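**Q** With the sequence up front, the predicted model follows.
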Amino acid sequence: MTFKIGKTYFGFNLVDEYEIKEIQSIARIFEHEKSGAQLLHLENNDDNKVFSIGFRTPPSDSTGVPHIIEHSVLSGSKKYKTKEPFMDMLKGSLQTFINAMTFADKTIYPIASRNEKDFFNLMDVYLDAVFYPSIYEKPEIFMQEGWHHELFENEDDIEYKGVVYNEMKGAYSSPEAILEENISKSLYPDTCYRYSSGGNPDVIPELSYEAFLAFHKKFYHPSNSYIYLYGNGDIQKQLKFIDENYLSKFDKIEVDSHIHPQKPFTSRNEIVDYYPISSDENEENRTYLSLNFVLGEKTDSETYLMSNILSQLLIESQAAPLKKALIDAGIGEDIFPIITDGVQLGFGIVAKNTSLDKKEEFEKIVFDTLNKLVKEGIDKKLIQACINIIEYNLREAENFATKGLIYNIQSLDSWLYDSSPTTHLQYDETINKIRATIDNGYFENFIEEKIINNLHSSIVIIEPKKGLGEEKIEKTKEKLADYKKSLTEKDIEKLIAQNEKLKTIQLSDDTEETKATIPKLSISDVEPKALIIPQEIIKDENYTILYHDIFTSKIAYVDFYFDISMIDEELIPYTNVLAWILGKMDTESMTYSELSNEIYVNTGGINFNVNAYGKNKNSEVFHPKFIISGKAIGNNIAKLLELTNTLITESKLEDKKRVKELLQQLKSRIEMIIFDMGHSVASVRVGSYFSPIMRYMDKINGLDFYWFLSDILENFDENCEEIMSNLDEVYKKIFNINNLIVSFTGDKEDFAIVKDNLKVVTKELNKEEIKNKEFNFSEEKLNEGILSAGNVQYVSKGYNFKKLGYNYNGSMIVLATILNGDYLHNRIRARGGAYGAGISFDSAGHVITYSYRDPNLKETIEAYDNMADYIKNLSLDDSDLTTFIIGTISRLDPALTPHMKGQIATVRYISNISQGEVQKTRDEVLNTKLEDIRALSPILEDTMKQDYLCVLGNEHKIRENKEVFNNIVKLKK
């Protein structure tokens, strides 16, 4: 259909229409005349359709009200009356994405689905949730999702409970989160960015129910909304639906949500804050120093791209001169950038694991290095390489499978601030303009103006403090004790009654009447056939080529999977050390800086990884692989292979100082993600007690690997000869042509280039026969409580059901959907206050549970142990079971990038999983009956009875429950 600018379509006036070649879309900008809502439509051929509605939500304090509302509006609405329509859709939709996100100044509610009926269902649930939530009639929603005083017995102490409260306690366990909050405070002290929109756990309990409702009433109006539609859907049908069912019910109003920028400083600001460490941790060299600068407005396309290019140029690239200068001077063990979220772009240079007495030297080296770059000029090849990195990220939508969501977030980076919503989607002209300035001093001038001579800057210092965690716990206890003393007997009775009512609601099932309000799909809406990923198998004398003929927008993806089963057990962790340092060391012909530039000028990057893949249905056999992944376009494919060969044959692993620096950075990066990925850390660790493959995974990227790194760094100087020798031995052994798998994803023309040039890599490879080394494994119930300075727990239990005589069936995935969506969610998240909980089953026999940012410990273990009884007595009608089956199919059919498809097909080949078996699992899911689910209860009972558990959590909580554990160990040894 042809649209006309200025014409109205179902209440939406078309303001503008134009093509965006960069994302192969037609952009249409609409304004809803009656309600004032703005809408961006991106029409293209993508069948993974995206809808999102967002609101400008600047906070005026750190109570986390935008975040709590984000959670709460999805807990029932006028039309959808169940306790949590969001969870109902999550467990019974074909969605490829469903979530909600709170940013520093906005809140968005995106969904995606390939199925049109499902897409409209999800859109309806979300629109009803944001405009007509049940929060006004049900204060219990605020209590559950935000915070409340918990008390059930007169003699008990009062506690704070709430999902967001505990989520943010977990977030504030990370010193980086504390650092980021302080950077925003330091740069924008007079704006909304001085507050935590997610909520500071010390402040969250100051939020009243009345202020919570007032925030929603003020900001959640169509006049303050940003609606987004993407994909190949019927736009007229979509506009009609949104207008008739929602926007036509509202009149345009003035919403005071304008975001004011910070006025420039006349001198640098300074902030000092503290983060907690455990009582037995060393405080020495644990300080964070950060120099921060406001670069300009986010709506400016050049500044927007330059903030990311600058991150690469100065810090992230292996050739980055500022990072090199700081590391060489011993200023911190790791240097990384931070870019702030908001109307103004803030750029931070962070030194981690340093000391306060290095503050002046840190500042001096930063400015001396930058002044030298301005005076002498920046390496042109480095600039080109960094521009290429950012361009690949833009063209691949950051490698995120639901790319329409990435475009939504990028659109809001200008749209939210009253600029065009497509400013940052139309990047070609800006990239080309920046690239054309490489030789005329643009980059040097930018650094001089935006950093060196910029007084709108700050220095933030975050220091470790022993006892800070305990101090906060005691302060909270005192505050709550004083509060309890202030209550009368009637007040306490009322509080207990409120908690009893909340508990009853949390543990009760929705009525049939309320469940009937949730839109449902039928089995006929599901594609019965599993996705077939094209894969041609070409056998060579010693190796195998897997060719995946998939459209990739002319980007060729080449992955090398090297068999590393010949590595001695004590050297296994060194394979991941090698994966980290390759490409960051000198080669025979290039310094590591020159190598980095050469890679990114010619390719989209070459990355290294270590993984282990289980043999289909066999928990005792697995295939460890060292993986090299590269990508390039057209004529540069041959260069990609040439550089791959250089890396695996010419890397010089001799520079001890450089290796030590890289290992310190690796340890730092692992520490940064431990609290974000605590559930994964605990899950892998518990699996390592009873599973050979999971023991191997723990050695290469779990806690065992983290402790290995800590150990070798502690005595690196004394043992460096042995460490370097081990590293060299691994490097010389693993690049062997025998059992090599080369996986290619792309088109025929590019595959021909790979085949013609593959010998550039294969001719140099080691050809010695691979003799598999035995991986010594014995089951060991370590049952560890891992002590950290964090404020929450990550609780995991598991075992292998095949060892107990049970067999795998696709119905187990449906069981996981039921437990995740109902039982574990209700008891551990809604009732227990954890941010999340789940269970997984796999064909090798592993069943593993986890909780995420969990205030509890014993209660969570008890919930796991009672799963079997719940399933044994499960009552579901056909409609409910169908809902869970459809939700399971959405897990089997996630959104995938072209490269992901090639990787999945390759892993299936390695694990010997046929298309027939993939289809069989899908058939078993689709044909699951209630009796099949109930029949799985003995598996839950028997695996949980084995009592294999691991908890990563707060040191006091673990010590209070020490009888649960066989071993109590420190996270940071």
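**A** Good, I have the coordinates. Please read all numbers here as calculations on a predicted model, not as lab measurements.
**Q** CA atoms for contacts and neighbours, from now on please.
**A** Will do.
**Q** Spell out for me which residue occupies the centre of this protein.
**A** Nearest to the mean C-alpha position of the chain, by C-alpha atoms, centre = their mean, lies residue 676 at 8.2 Å.
**Q** That one and residue 541: what is the separation?
**A** For residue 676, the distance to residue 541 equals 45 Å [C-alpha to C-alpha, to the nearest Å].
**Q** do residue 828 as well
**A** Residue 828 is 54 Å from residue 541, by C-alpha to C-alpha.
**Q** then this one, side by side with the first:
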Amino acid sequence: MTCHTYTPGQRIHNYKVVAVTPLPIIDSTLIQLVHDKTRARHFHIANQDKENTFSVIFRTVPTDSTGVAHILEHTVLCGSRHFNVRDPFFSMIKRSLSTFMNAFTASDWTMYPFATQNEKDYFNLMDVYLDAAFFPKIDELSFKQEGSRLDIDPSQNPELVYKGVVYNEMKGAMSSPSQVMGRALLQSLYPDTTYSNNSGGDPLEIPKLTWQDLKRFHSRYYHPSNAQFYTYGNLPLEKTLAFIHDKVLHGFDFLSVDSSVPAQPRWQTPRQETYTYAYSDTDTMDKKYQGCVAWLTCDAKDAFEVLVLTVLEQILIGNAASPLRKALIDSNLGSALADASGFEPDNRDAMFAIGLKDIEKSAVAQVESIVFSTLEKLVKEGIAPDLVESAIHQIEFYRKEITNTPYPFGIKLLLSFTGNLIHDGDPVSCINIDADLERLQQALAKGGFLEERLKTYFIDNPHRVLFTLAPDPDLESTTENQIKKELTKIYQNLSQQDLEKIKQDATQLEQIQEQQEDLSVLPTLELTDVPPEIEMISPDQLDRVTHAAGYDKATSGILYFTCPMGAGHVATSLFPLVPFFCQAFTHSGTARQSYIRMAEKIDRYTGGVTLSPFSGTYFDKEADSHVFLALQGKALDRNVPHLFDIVKEFVLTYGFTDLERLKNLLLQYQAGMESSIVATGHRYAISLSSRHLSMASHINEIWHGIAQYQTIKQIVQNITDPETAQPVMEQLAENLNTMAGGILRKDNFKPAVIGSLDAIQQADQAIGQMLVALPDGSRPAFFTPDIPRDTQAPRDGWMTNTAVSFVGQSFKTVGITHEDAPGLSVISKILRALFLHREIREKGGAYGGFAIYNSEEGIFSLGSYRDPHITRTLDVYQKACEYIMKGDYTQTDVKEAILQVCSDIDKPETPGPAAMKAFYRDIARLTDEIRRQFKDQLLQLDKNRVQAIAQKYFDLDGRQAGVSVISSKTALEQANLTLEKSGQTPLVLNKI
């Protein structure tokens, strides 16, 4: 049955069709249904997308901060009625061609989504997901493994410690100021509803959760009557409905579940709140406050008001020229907008927050004053029509653009309206917004509409908080002491029987984690289900397209432009400045126009114009390294001329004369990197541990790692000293101009355009005009200069503000053209699934352990994320190498690893990004023949071949294996004591 034949009132497999709505903007149809017995709602978006998505969503409303919803999300994935294995979720990752598998816990909902292109896989995964959600085992040991538990550690005094995956995950999360800020704002603005609780779990509260509490929470909320089912794609709806009914719903009756989230009672007067976060660097403490103003605004189900506030967000803070962002940044009180700034429409009442970070405590009141004076000025003088037009354009652009980044489009779409859906709103109103846009245009035509909303939602709204986030140098030690006192008290009250129970649990848990399971109960795919071919995309031979590679693709009326430019002529002394050069190039204005005017034009006519740095190694046999910058832009077809007017102005009239703007960009850039270190510390640790292994990895560390952060940090220190500020800024501007002069040469451009033929032809003509105006160069610069580098393997630790660790280890192997490359990619999957997951996550309590094979550089890396250990994890890495060489795995394990690699290879992209990737494969010389040969060899691997490859590369004695750890000073010093006691080389400690 095709989707257009569905009609309201129609019955399908124990469901009733409630509504059928065309979604023309995404060429789809939404069918809404209700199950007869349980009244479970089902939302199906039917279209021709072969990447099919499924999700089941429950409204989950915690009443405390023990993390019950989050821990339940983990625990239901630890075995179920029909799939009674320890970890069916992670086991299915190995047995599937899924393009996405995960689970999410938000403040008031829990979601279990996946996506796949394979129909057999789709129903396999749905079977496992449904059984996990509705019929989980929730045994006590799984709860203790995933949530928290007491354990005995003879090295500690007292002997008790807390362990648990979520416990350590949240210790890591709450080490991040941005996480503390986001959670604390919810607690401040919504003190009377579920949002006042930390749904992820407060590490101080998590141990209070009991197994019985967890089971009660599941019984209360994980019922079909409290569920929303979602499917998306081209598979028949009837088959999906029958499957869900037969597997789950037929066994349930309707249950009245009180899970609704009431509106937060509104205040009559504004409030002030202060929260603290752990920060140990007392030298910089004075400038590490954050201050913001946050308001409760409209009902999240009111689609029109949500649209209005989305427009206001874009007007106020959407780009560098936005009046509120500009006023705050230009105040020079802080470095960047405060964490959690922006409009958040997913809660029952939508929230808006704005402020500054890296300020002094005394500046909080000034931040509030700037916010209100700017808003009052906009109300008094009126909002410029250009700002409104730009904001509406941005909404239009991102409605039309369909991409699979960072999630498959079906999941991105779901996440865009989950907040509305979960509060019984109408998801159609979130997608089909043309009527609301028309209503907005009519309101705007009468004048004063947005100014009136500024008064209503911001200036005259008493439900607001002036919020201060304060650094606390004693918070970490105070918290640790509090936990130690708590554990001491618990220890003193334990009976011998209690102690034996703790020991018994630890022993049982270890036995369960060690035992070999029969996974045959789980459904699986076979290698015969893998399509042997690879997707191949080549430039089209197009009439009147002579300057750029052209890809004639259906891109929903959007043109994509990209242009790599070689960076080989950049002086080696200036190489560390390349990432900031990219930031400044499109964000500091030109010789003709200010950054404000350029930002306005970018927002009004494009989906963005960026310049980004790339370093790597060519994929061909010679394998020389390359460095280039990629200039990119995208625009609706009607705005192609405007896009290239902007691009040409940047390229032909670049200018770095606004020193105040450059200073603000430096501060924002540093603040962004600083926030990312704790959030994605594993990536930094891997970069540090591999920096000695190739020129490209060395440059990657210079451009994207801790080395880059330290470069920018030093410049910022120099410009905050009044005596050195002016000459440093002048030298910086001169350096940026020098770099631009060496890069912007006509023979150094390799442009490509993707879209409809007419748009491509317009773009090609504009590119030709730009190239003619560029100066000639000596030769293309897609090579790497001889940059001095240290080839000695690092063994270092990097100190920062974090309650957990990130442990990286890297060593050299071979690249993709070598016959061993497919085996190395399979080994990375085997190690993660069969060894590291068990040893680092299940036993060690870290959030994750992983292995990565970089086929471009020929580098193999091991890493951990939000890890309570350092030396134990390094021991695990050694044992992992021994494990893979010894061969304690089966041919089935190899097959499942091959499936995972194929899933990565065959992950689909929408036409625009797919063509872009193909173009960059050509730039990096990754030919279709190399890709085809890799996949052919991959599908032929067996266990003996994999083990032989392992024995060739994983005996690390004598190898240049680098080790880098990011952690706290205390944890690193303790790790060094342990290493020295065991006769191992300690880490060289550095301060980030």
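**A** Great, that's in hand. All figures in this text were calculated on a predicted structure; none of them were measured in a lab.
**Q** So for residue 828 and residue 541 of the first structure, which sits in the more crowded spot?
**A** residue 828 (26 against 8; other C-alpha atoms under 10 Å).
**Q** can you pull the contacts of the more buried one?
**A** Applying C-alpha atoms under 8 Å, 6 or more residues apart in numbering to residue 828 of the first structure gives the contacts 834, 836, 837, 851, 854, 860, 863.
**Q** repeat that with 10 Å
**A** Residues near residue 828 of the first structure by C-alpha atoms under 10 Å, 6 or more residues apart in numbering: 163, 834-838, 851-852, 854-856, 859-861, 863-864.
**Q** What is the aligned counterpart of residue 193 of the first structure in the second structure?
**A** Aligned by TM-score structural alignment, residue 193 of the first structure pairs with residue 195 of the second structure.
**Q** Can you say which helix or strand has the nearest residue to that match once chain neighbours are set aside in it?
**A** Among residues not flanking residue 195 of the second structure along the chain, residue 186 sits closest, at 5.7 Å (C-alpha to C-alpha, 6 or more residues apart in numbering). Applying DSSP states H and E as the criterion places residue 186 of the second structure in helix 177-189.
**Q** Please pull up the equivalent of the residue nearest to the centre of the first structure in the second structure.
**A** Looks like residue 676 of the first structure aligns to residue 679 there (TM-score structural alignment).
**Q** what about the nearest residue to its match once chain neighbours are set aside, how many residues close to it?
**A** Distances taken as C-alpha to C-alpha, 6+ apart put residue 176 closest to residue 679 of the second structure, at 6.7 Å, once the chain neighbours are dropped. Residue 176 of the second structure has 23 neighbours, counted by other C-alpha under 10 Å.
**Q** Same question for the one 3 residues further on.
**A** Other residues within reach of residue 179 of the second structure by the criterion other C-alpha under 10 Å amount to 19.
**Q** Give the equivalent position in the first structure for it.
**A** Using TM-score structural alignment, residue 179 of the second structure pairs with residue 177 in the first structure.
**Q** ok now do the nearest residue to residue 608 of the second structure once chain neighbours are set aside, which residues does it touch?
**A** In space, and not counting its chain neighbours, residue 608 of the second structure is closest to residue 633: 5.6 Å by C-alpha to C-alpha, 6+ apart. Residues near residue 633 of the second structure by C-alpha under 10 Å, 6+ apart: 559-563, 602, 606-611, 640, 643-644, 646-647, 753.
**Q** and if we set it to 7 Å?
**A** 560, 561, 562, 608, 609, 610 (C-alpha atoms under 7 Å, 6 or more residues apart in numbering).
**Q** Out of those, flag the one nearest to residue 945 of the second structure.
**A** Nearest to residue 945 of the second structure among these, counting by C-alpha to C-alpha, is residue 562 at 40.8 Å.
**Q** That closest one belongs to a strand, doesn't it?
**A** Yes: counting by DSSP: H, G, I helix; E, B strand; the rest coil, residue 562 of the second structure falls inside a strand.
**Q** Touching, it and residue 632? I think so.
**A** Yes: using C-alpha atoms under 7 Å, residue 562 of the second structure is in contact with residue 632, at 4.3 Å.
**Q** Quick one: map residue 91 of the second structure onto the first structure.
**A** Checking with TM-score structural alignment, residue 91 of the second structure has residue 88 as its match.
**Q** contacting residues for the nearest residue to residue 90 of the first structure once chain neighbours are set aside?
**A** Of all residues not flanking residue 90 of the first structure in the chain, residue 887 sits nearest, at 6.6 Å (C-alpha to C-alpha, 6+ apart). Contacts for residue 887 of the first structure (C-alpha under 7 Å, 6+ apart) come out as 90, 91, 92, 93, 94.
**Q** What lines up with residue 887 of the first structure in the second structure?
**A** So residue 887 of the first structure corresponds to residue 900, using TM-score structural alignment.
**Q** That match and residue 890 of the second structure, how far apart?
**A** Taking C-alpha to C-alpha, one finds residue 900 of the second structure at 16 Å from residue 890 of the second structure.
**Q** ditto for residue 917 of the second structure
**A** Taking C-alpha to C-alpha, one finds residue 917 of the second structure at 35 Å from residue 890 of the second structure.
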